[in-house]
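Q: just the structure for this:
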Amino acid sequence: MNEFWFVPKQTGYGAVPSTWEGYTLVGAFLFIVLVCAFTAIRREKTYSSIVSPPVKVIAVSTIIFVVVCAWETDGSWG
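A: Prediction:
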């Protein structure tokens, strides 16, 4: 039951999915990024702050995604 979701890449830095949970996490992350990107493009001129809410969601999602990937990887990324 303690199966890792990702394995380290053979060359380079990072990890690749190895289970359905890993692929689901990558798919959910890509879905969030695409929805936020399209939302930011459609409503480009309606935000009054320097950093729009969709960009903030992408930033937080990326941090969470990287932490979960590192935590669920069998070995190190280096």
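Q: from now on I want contacts and neighbour counts done on CA atoms only, so please keep to that.
A: Will do.
Q: just checking, residue 38 is part of a helix?
A: Yes - Residue 38: assigned to a helix according to DSSP: H, G, I helix; E, B strand; the rest coil.
Q: let's see this one next, to set against the first:
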Amino acid sequence: MSEPPIQRFWFRPRTFGIGATPVTWEGWLVTLAFVVLITVTVSYGAPWGQGPRAVLAYLHTRHNVGFHDIWPQHAPVVMAVVVEIAGFIALVRWKTSGPWLPH
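A: Just a heads-up that it's a prediction; the model follows:
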């Protein structure tokens, strides 16, 4: 009988706290891709490309009005970020060599 393939883990559990740390190039690549994906998603939903006055007006409005009044226009971006984070956590958990227990 042939042996089942050995699963190669990309992450190891953190020494302190909950979570995992990349230990192979695949783990580092996935982490870098996640950071780039989140950055692109958030940049897509922010008014950064419209100049500094638009950014200041956005921040001022958000501060004065409150997040709940701006929610409808940002809901797709917020939901995309939530899905991306959940997917990243699931992938990291699947490719981690042990449990994520607090130490």
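Q: so the most centrally placed residue in the second structure: helix, strand or coil?
A: With distances taken as C-alpha atoms, centre = their mean, residue 85 lies nearest the centre of the second structure, 4.0 Å away. Three-state call for residue 85 of the second structure (three-state DSSP): helix.
Q: and it, what pairs with it in the first structure?
A: Using TM-score structural alignment, the equivalent of residue 85 of the second structure in the first structure is residue 62.
Q: could you find the closest non-adjacent residue to that match?
A: Leaving aside its sequence neighbours, residue 62 of the first structure sits nearest to residue 29 (C-alpha to C-alpha, 6 or more residues apart in numbering; 7.7 Å).
Q: remind me what the helix or strand hosting that neighbour packs against, helices and strands.
A: Take DSSP states H and E as the rule and residue 29 of the first structure turns out to sit in helix 20-42. If you count contacts as 3 or more C-alpha pairs under 8 Å, 6 or more residues apart in numbering; DSSP states H and E, helix 20-42 of the first structure packs onto helix 53-71.
Q: please repeat the previous calculation with a cut-off of 10 Å.
A: strand 6-8, strand 15-17, helix 53-71 (3 or more C-alpha pairs under 10 Å, 6 or more residues apart in numbering; DSSP states H and E).
Q: right, I'll call it a day here.
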